[in-house]
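Enquirer: sequence unknown, structure follows:
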């Protein structure tokens, strides 16, 4: 696979690596961006950051809460211009309201929206606005109390990031603070028990490779890995993270001080994980010239 300047720049932006190091990492991994990040980390040439999380889709995430039940829905559009369109926002609001009564995107697309299915409503709106749209995903959360938060709000209840937090005890004030923390820090899971074992194992392997590059004895390496994995878990799980409002406390401790127990959360970000292949400018011109 040819390694382009754009690929090198993207890897440098996401890791802080030098240009030649980034190019070598991509060459060694056949152009796989995620593997290149791990390669750089193993060589000690990249900051230990999350993967680049390349996103290209636009749209909105909307949240709605009634009592102890909350729902979050992501509706994508091709451009941010459409996401700011009042008609699009109104449709997203109605779709989110309809999502309260279903449990999957498939059921949501079939749900009634003023005499038409959500799928047909989307088709009509695509014809009117002239841009492709889709309901990408939805998530529901229940608890004694469910609190919502929207970051970069385009209008009430919808924006670029939507968060739901479920609490047992406490009040909405601590729930709102925790929701803002989740929007900013993006924890991978609620607790260590909720972490994806495959993610943990991959991180452990990366840390082993890094430690062995040091050339230290195996017993020292084992202690190094143990400490680094504890740090990884603490930084990846909501309950163990330092609370952005008061870094002297973990999120769990801050909630406990407020008389609350956090029982779950949902965080949806527009376009998260979507990669759109882009042609370089010369290729676009060549294609246009060929008709």
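Expert: Alright, I've got the coordinates. All of these numbers come straight from a predicted model, not from anything done at the bench. Residues are numbered from 1 along each chain as shown.

Enquirer: Could you use CA atoms for every contact and neighbour count after this?
Expert: OK.

Enquirer: how long is stretch 66-81 end to end?
Expert: 30 Å (C-alpha to C-alpha, to the nearest Å).

Enquirer: mind listing what's buried in that stretch?
Expert: Neighbour-count burial for stretch 66-81 flags 69-77 (criterion: 16 or more other C-alpha atoms under 10 Å).

Enquirer: quick check, nearest of those to residue 50?
Expert: Distance ranking of the buried residues of stretch 66-81 against residue 50, using C-alpha to C-alpha, places residue 74 first at 22.2 Å.

Enquirer: Next one for the comparison:
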């Protein structure tokens, strides 16, 4: 199949590999981005792949937790430019909407937009704000977490609201536990874990990672001329899988402020769930000049 400039561009941004390597990877995998990422890793061309996609939208993340720390909400409010995201009207609207999201029994963006405040729906207020500022804006997503009777929720904002985190944990609501849990929320913002615990890694994810590691290791042995016994290879692969858990699973990660694993640092509290939003995750902004440049280079080979 024909490989497009946009596909090469996306793969390049997600892996950091060279343009021609990305083109070869896509051609070898019928244009499948995820398989192409694995192919590049197997060849040792890309050591890691960004799973969240390219950040291309502007805006802010807003979070709010109830006074009793029993519930919390997190919301992404987008704008076209970072300049507008710093506008007081934009910020104040985001704060107002997150308050509504936490207070009202709503679970979707559509339900949130339909809430009426002072005779106007949230959607109407958003339309008026767009008309006033002259730039398109969007309430993209929001989520709420609710703690059990023996639990608590805390929030954390990073980079001036570019990353937001909510964490739900079992434990007593007191200042010490709130402080510890907020530290873990900061850790989540920095380390971007994909799973809460290694027990939640899906068989498909594990099988895919193991396949990549084995192929990668075989390539390394071919290049170095090594010929290891199968049991030695198996031990190495299992060690690499343990490293995968440590890098991707929150409970198994080393806490950024301590050598302990996160789950050990938090004891006697235990984590229940977490949400991490980063502004623009998964949204791709058109950059036609760059795409044209890639197309020209591909055509010229």
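Expert: Yep, it's here. Small disclaimer: the values here were computed from a predicted structure and weren't measured.

Enquirer: Need the TM-score from the superposition.
Expert: Overlay of the two chains. TM-score (TM-score structural alignment, normalised by the length of the first structure): 0.83; 275 aligned residues with a C-alpha RMSD of 2.7 Å.

Enquirer: quick one on the thing from earlier: out of the buried residues of stretch 66-81 of the first structure, which are inside strands?
Expert: In this view, the buried residues of stretch 66-81 of the first structure that belong to strands under DSSP state E are 69-77.

Enquirer: nearest to residue 135 of the first structure, of the residues you listed?
Expert: Residue 135 of the first structure lies nearest to residue 75 out of those, by C-alpha to C-alpha, at 4.4 Å.

Enquirer: Just flag the most distant two among the buried residues of stretch 66-81 of the first structure.
Expert: Pairwise distances across those (C-alpha to C-alpha) peak at 26.8 Å, for the pair 69 and 77.

Enquirer: any chance you could map the strands in the second structure?
Expert: For the second structure, the strands defined by DSSP E occupy 58-65, 71-79, 116-117, 120-121, 137-146, 151-158, 163-170, 270-278.

Enquirer: Tell me how many other residues surround the residue lying closest to residue 20 of the second structure once chain neighbours are set aside.
Expert: Of all residues not flanking residue 20 of the second structure in the chain, residue 298 sits nearest, at 7.7 Å (C-alpha to C-alpha, 6 or more residues apart in numbering). Residue 298 of the second structure has 16 neighbours, counted by other C-alpha atoms under 10 Å.

Enquirer: Residue 298 of the second structure maps to what in the first structure?
Expert: Taking TM-score structural alignment as the criterion, residue 298 of the second structure has no aligned counterpart in the first structure.

Enquirer: Where in the first structure does stretch 205-215 of the second structure fall?
Expert: Under TM-score structural alignment, the counterpart of stretch 205-215 of the second structure in the first structure spans residues 199-209.

Enquirer: mind checking how far the matching stretch is from the chain centre?
Expert: 21 Å (C-alpha atoms, centre = their mean, to the nearest Å).

Enquirer: Tell me the mean distance between it and the second structure once they are aligned.
Expert: Following superposition, stretch 199-209 of the first structure is found to deviate from the second structure by 2.6 Å on average (mean C-alpha distance after the TM-score superposition for the first structure).

Enquirer: got the buried residues for that stretch?
Expert: Buried, per 16+ other C-alpha under 10 Å, within stretch 199-209 of the first structure: 203-204, 206-209.

Enquirer: just curious, which of those is nearest to residue 31 of the first structure?
Expert: residue 206 (18.5 Å).

Enquirer: how many other residues sit next to the residue nearest to that closest one when sequence neighbours are not counted?
Expert: In space, residue 206 of the first structure comes closest to residue 42 once its chain neighbours are excluded; the distance is 6.1 Å by C-alpha to C-alpha, 6+ apart. Number of residues near residue 42 of the first structure (other C-alpha under 10 Å) recorded here: 20.

Enquirer: looking at it, residue 42 of the first structure is touching residue 207, isn't it?
Expert: Yes - the criterion here is C-alpha atoms under 8 Å, and residue 42 of the first structure meets it with residue 207 at 7.3 Å.

Enquirer: Which residue ranges of the second structure form helices?
Expert: All helices of the second structure, identified by DSSP state H, fall at 5-15, 19-28, 33-42, 82-85, 88-103, 109-114, 122-133, 175-191, 203-224, 230-248, 262-266, 288-300.

Enquirer: any chance of those in CSV, plus distance to residue 140 of the second structure?
Expert: Formatted as CSV, these follow (distance: least, C-alpha to C-alpha, whole Å):
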stretch, distance to residue 140 of the second structure
helix 5-15, 22
helix 19-28, 31
helix 33-42, 25
helix 82-85, 14
helix 88-103, 12
helix 109-114, 7
helix 122-133, 12
helix 175-191, 19
helix 203-224, 27
helix 230-248, 26
helix 262-266, 31
helix 288-300, 24
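
Enquirer: Go through the ones you listed and name the closest to residue 50 of the second structure.
Expert: Taking C-alpha to C-alpha, helix 5-15 is the member of the helices of the second structure nearest to residue 50 of the second structure, at 5.0 Å.

Enquirer: The closest one to helix 33-42, inter-axis angle?
Expert: Orientation check (axes from the mean of the first three to the mean of the last three C-alpha atoms, to 10 degrees): helix 5-15 of the second structure against helix 33-42 gives 50 degrees.

Enquirer: I would like the residues contacting helix 5-15 of the second structure, please.
Expert: Contacting residues not belonging to helix 5-15 of the second structure are listed as 17-19, 22-23, 26, 31, 33, 36-37, 46-51, 53-54, 291-292, 294-295, 298 [C-alpha atoms under 8 Å, 6 or more residues apart in numbering].

Enquirer: now with 6 Å?
Expert: 22-23, 46, 49-50, 291, 294-295 (C-alpha atoms under 6 Å, 6 or more residues apart in numbering).

Enquirer: ok, now stretch 209-225 of the first structure?
Expert: Here stretch 209-225 of the first structure makes contact (C-alpha under 6 Å, 6+ apart) with residue 42.

Enquirer: Now the terminal residues of it, how far apart.
Expert: From its first residue to its last, stretch 209-225 of the first structure covers 10 Å (C-alpha to C-alpha).

Enquirer: how about that stretch: buried residues?
Expert: Buried positions in stretch 209-225 of the first structure, judged by neighbour count with 16+ other C-alpha under 10 Å: 209-212, 221, 224-225.

Enquirer: separation between the residue most central in space within the second structure and residue 230 of the second structure?
Expert: The residue lying closest to the centre of the second structure (C-alpha atoms, centre = their mean) is residue 52, at 5.0 Å. According to C-alpha to C-alpha, residue 52 of the second structure and residue 230 of the second structure sit 35 Å apart.
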